[in-house]
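Engineer: The following block contains a protein sequence and its predicted model.
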Amino acid sequence: MFAYITPQAKQYRANLHSHSTLSDGRLTPEQLVEAYREAGYSILAITDHEAPYDHTALSSTPDLLLLTGYEAYIRPSHTAAFDPFRPEIHLNLLAKDPHNTAIVGFDPNFCKYMPLKVAQQRKHLGNLGPRRYYRAYVQEFMDEARHGGYLVAYNHPCWSMEAEEDVLSYQGCFSLEMFNTGSQLTSGGESNLALFDKLLRRGKFLFVHGADDNHNKEPFGTLLCDSFGAWTQVLAKDLEYQSVIEALEKGDFYATTGPTITNLTFDRNHVTLDCTPAQRIIAHGSPKVARNICNPDGSPVTHAEFDIPDKAPYVYFSVLIADGKAARTRAFRPEEFRR
């Protein structure tokens, strides 16, 4: 028996990707903390562009934990100029040590939000020289980040417009943004299930998470507000920094834009999943092998049981509700659920 989620498990709502006035966001770090605390979040990572800051002092109450990190980006332009018609890559770097504010591959052209004197005083990781947008450089950048104590997440692949073969070639990302509120509002295309499945078929078992990538240029509660739209349910043993990092490293979390999964257990090939009321519950064994549980009249379902085909190289689960919101789990290998 393998119990991934039990009804007694603690689940902490997290936004792992956000921006403040320290880069191109409209809210101060303090305002972000207050907004996400009021919205019921337990974990917040303020990941400003090329601007790593230790915000853990803002964890002034026991109900909200601040993770240290920043968003790094690599563009074809050597001056970091934005081009809406060319690809680029953005990576969230989440620090395993809450006081790690090192900059990977420091390049003043890209580090344009942090004051230069502050950036120069930070520890610099990797003798990478000027940023260069090609596959080998990106891989070296990821490697330096991981060796420097960061978890590396791949951000908004649809928005980034990278060639699929490039994305499939990278090694070392721990998780893929399955949902990104800001990018979804921009194009409607930032739900990355097909890419996730292609990675799995290449043997790349990235985890999946949801995040807002919020800049808060629109007021809370309006149609284009980019806060509170996608998040990650972290299955940590408690709300301590190292416990949360350990859960992220192990893949003890899932991505959601609404539904909550309350039970996910494996008895070898037999799976039981319970959740908040949903329209459909799906077990994915490949794009051609997906088992659906639903009621023909469309009434809600909260319980599903599946038998995973013997030949399935992996399985992951989706919970869908009528308004299009969804929860998606990471993929499980046969050696995990058949033990």
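Structural biologist: Now that the structure is in, tell me what you want to look at.

Engineer: hey, let's count contacts and neighbours off CA atoms from now on
Structural biologist: Noted.

Engineer: Need the three-state assignment for residue 304.
Structural biologist: strand (DSSP: H, G, I helix; E, B strand; the rest coil).

Engineer: Run a quick neighbour tally on it.
Structural biologist: 18 (other C-alpha atoms under 10 Å).

Engineer: is it true that it touches residue 283?
Structural biologist: No - between residue 304 and residue 283 there is no contact under C-alpha atoms under 8 Å: 9.4 Å.

Engineer: quick one: the helices in the stretch 101-250 of the chain?
Structural biologist: 116-121, 135-147, 157-160, 164-169, 181-187, 193-201, 241-250 (DSSP state H, counting those that start in this stretch).

Engineer: Flag every buried residue along the longest one.
Structural biologist: Burial within helix 135-147, assessed by neighbour count using 16 or more other C-alpha atoms under 10 Å, is assigned to 138, 139, 140, 141, 142, 143, 144, 145, 146.

Engineer: How far does stretch 296-315 stretch from one end to the other?
Structural biologist: 24 Å (C-alpha to C-alpha, to the nearest Å).

Engineer: Mind listing what's buried along that stretch?
Structural biologist: 301, 302, 303, 304, 305, 306, 308, 313, 314, 315.

Engineer: which other helices and strands contact the lengthiest strand in the chain?
Structural biologist: In the chain, with assignment by DSSP state E, the single longest strand is strand 270-278. Secondary structure elements in contact with strand 270-278, counted by 3 or more C-alpha pairs under 8 Å, 6 or more residues apart in numbering; DSSP states H and E, are strand 261-267, strand 301-307, strand 316-320.

Engineer: Could you export those as CSV, including distance to residue 9?
Structural biologist: Output for these, formatted as CSV (distance: least, C-alpha to C-alpha, whole Å):
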stretch, distance to residue 9
strand 261-267, 8
strand 301-307, 17
strand 316-320, 18
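
Engineer: of those, which approaches residue 120 most closely?
Structural biologist: Taking C-alpha to C-alpha, strand 316-320 is the member of these nearest to residue 120, at 43.8 Å.

Engineer: Name the next helix or strand following that closest one along the chain.
Structural biologist: Where DSSP states H and E defines the elements, the next helix or strand beyond strand 316-320 is strand 326-328.

Engineer: for comparison:
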Amino acid sequence: MIYLISPKKKQYKANLHCHSTFSDGKRTPRELKDMYKKKGYSILSITDHECPKSHSYLDDEEFITVTGYEAYIRKDKNAAYDLYEKETHLNLFARDSKDETIICYNAPYCKYLSEERKESLIKKGSQVTREYSVSYINQFIKEAKENGYIVAYNHPCWSMEDEKSIMQYEGFFSMEMCNYSAYKSNAVEYNANLYNKLLYNGKKVFCHSADDNHNGYPDDHPKCDSYGGFTMIMPKEFTYDYIFEAMEKGEMYSSMGPTFKEVSMDGRKIHIECSPVDNIIVYTGSKSPKKVYAKDGETVTSADFEIDERAIFVRVSIGDKFGKRADTRGYFRDELEF
């Protein structure tokens, strides 16, 4: 028996993409902590644009901030935003909670920083002018990893990136399944199809969801961009180091609402238990995934399937009647022992 999600492991709710008044967000870090803690979150990463900053001063016994920031790469050498051009956004999460190193510093990208702050930054990696190309992006990811970060790939739909380029990116540990702010903006930033293609092509990448909230609207407004995409993380203990370890090892899953209670495998037999949902689907890289649907007016909370011998990977997706989904990462055959 192998537990992909163990019923014995405590799950902590996390928002791993968030903006504050240190960049273009409307809430202070302390306000963000208070609002997310009130909503049942235990983990928050305040990932301001090109602004690596530890917010560990906000931590308490029930709430931990993960140090990180959002980097971006555009075609324009001065980092100008273009509504019709492709770009790449990456979240960098620091192994050391106090690490405020910036990777591949380029002054035009640091528009939210004062000149004094720019001068005082610890800078590592190449400082050549950023270039929107697969080779540069892969080099950026490599240098981030060599200097204490793990790297996540953000909102591919919003970024208008083409699949061919994405398939050539190397080194990001996870991608945003749902970026809620972008989802509210474009209604398509649920990236299950892209994620399945990455797995099918042998990319051992995890998935997570996050808000990417800027809080331009109050919490009760229809355009509020908080509380819609989150990640359930399962660390051995509730400490920074164990949270980071769980993220790095993929001990987490993505959600827009539903939750998993257990996902286990015994040989090629998979067992799933979850919150009440409309459907449970198991993807394996085939044209026809395993699935069960609830009858009208009812829900399902468990399912059992036998996985095909030719399965390339296994991942589980559950969806409620509102269309909100939760997704495990992809597990490959070498992890599943069949």
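Structural biologist: In hand now; what should we look at? Computed from a predicted model, the values in this text were never measured in an experiment.

Engineer: Need the TM-score from the superposition.
Structural biologist: The TM-score (TM-score structural alignment, normalised by the length of structure 2) is 0.98; 338 aligned residues with a C-alpha RMSD of 1.0 Å.

Engineer: ok so, going back, let's have the buried residues of stretch 296-315 of structure 1 in CSV, adding distance to residue 255 of structure 1.
Structural biologist: Shown next, in CSV, are those (distance: C-alpha to C-alpha, whole Å):
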residue, distance to residue 255 of structure 1
301, 19
302, 18
303, 19
304, 19
305, 21
306, 21
308, 22
313, 21
314, 18
315, 15
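
Engineer: Looking at the helices of the stretch 101-250 of structure 1, which is nearest to residue 31 of structure 1?
Structural biologist: Nearest to residue 31 of structure 1, of the helices of the stretch 101-250 of structure 1 and by C-alpha to C-alpha, is helix 181-187 at 18.4 Å.

Engineer: Hmm, residue 189 and residue 158 of structure 2 touching each other?
Structural biologist: Yes - using C-alpha under 8 Å, residue 158 of structure 2 makes contact with residue 189 at a distance of 7.2 Å.

Engineer: Spit out the residues that contact these two alike.
Structural biologist: Residues within reach of residue 158 of structure 2 and of residue 189 at once, by C-alpha atoms under 8 Å, 6 or more residues apart in numbering, are residue 182.

Engineer: how deep is residue 201 of structure 2 tucked in, by neighbour count?
Structural biologist: Around residue 201 of structure 2 there are 12 residues (other C-alpha under 10 Å).

Engineer: what separates it from residue 213 of structure 2, distance-wise?
Structural biologist: 31 Å.

Engineer: correct me, but residue 314 of structure 2 touches residue 332?
Structural biologist: Yes - the criterion here is C-alpha under 8 Å, and residue 314 of structure 2 meets it with residue 332 at 6.5 Å.

Engineer: Let me know the next secondary structure element after the longest strand of structure 1.
Structural biologist: Next element after strand 270-278 of structure 1 (DSSP H and E): strand 280-286.

Engineer: Which secondary structure elements does the next helix-or-strand element following that next one sit against?
Structural biologist: Sequence-wise, the next helix or strand downstream of strand 280-286 of structure 1 (DSSP H and E) is strand 289-293. Packing partners of strand 289-293 of structure 1 (3+ C-alpha pairs under 8 Å, 6+ apart): strand 280-286, strand 301-307.

Engineer: on average, how far is the first one from the matching bit in structure 2?
Structural biologist: Spelled out, that is strand 280-286 of structure 1. Per the superposition on structure 2, strand 280-286 of structure 1 and its aligned residues are separated by 0.8 Å on average (mean C-alpha distance after the TM-score superposition for structure 1).

Engineer: Just the residues contacting that strand, thanks.
Structural biologist: So strand 280-286 of structure 1 is in contact with 197, 290-295, 300-301, 304, 306, 308-309, 312-321, going by C-alpha under 8 Å, 6+ apart.

Engineer: Now do that strand and strand 301-307, the angle between them.
Structural biologist: On the basis of axes from the mean of the first three to the mean of the last three C-alpha atoms, to 10 degrees, strand 280-286 of structure 1 is oriented at 30 degrees to strand 301-307.

Engineer: Measure how strand 280-286 of structure 1 sits relative to helix 193-201, angle-wise.
Structural biologist: 40 degrees.

Engineer: So the residue nearest the centre of structure 2 versus residue 326 of structure 2, what's the distance?
Structural biologist: With distances taken as C-alpha atoms, centre = their mean, residue 208 lies nearest the centre of structure 2, 3.4 Å away. Distance from residue 208 of structure 2 to residue 326 of structure 2, counting by C-alpha to C-alpha: 9 Å.

Engineer: Which parts of the stretch 1-150 of structure 2 are strands?
Structural biologist: 2-5, 12-15, 43-44, 64-65, 68-74, 87-94, 101-103, 122-124, 149-153 (DSSP state E, counting those that start in this stretch).

Engineer: Show me what the last one is packed up against.
Structural biologist: Right, the one you point to is strand 149-153 of structure 2. By 3+ C-alpha pairs under 8 Å, 6+ apart, strand 149-153 of structure 2 packs against strand 87-94, helix 134-146, strand 174-179.
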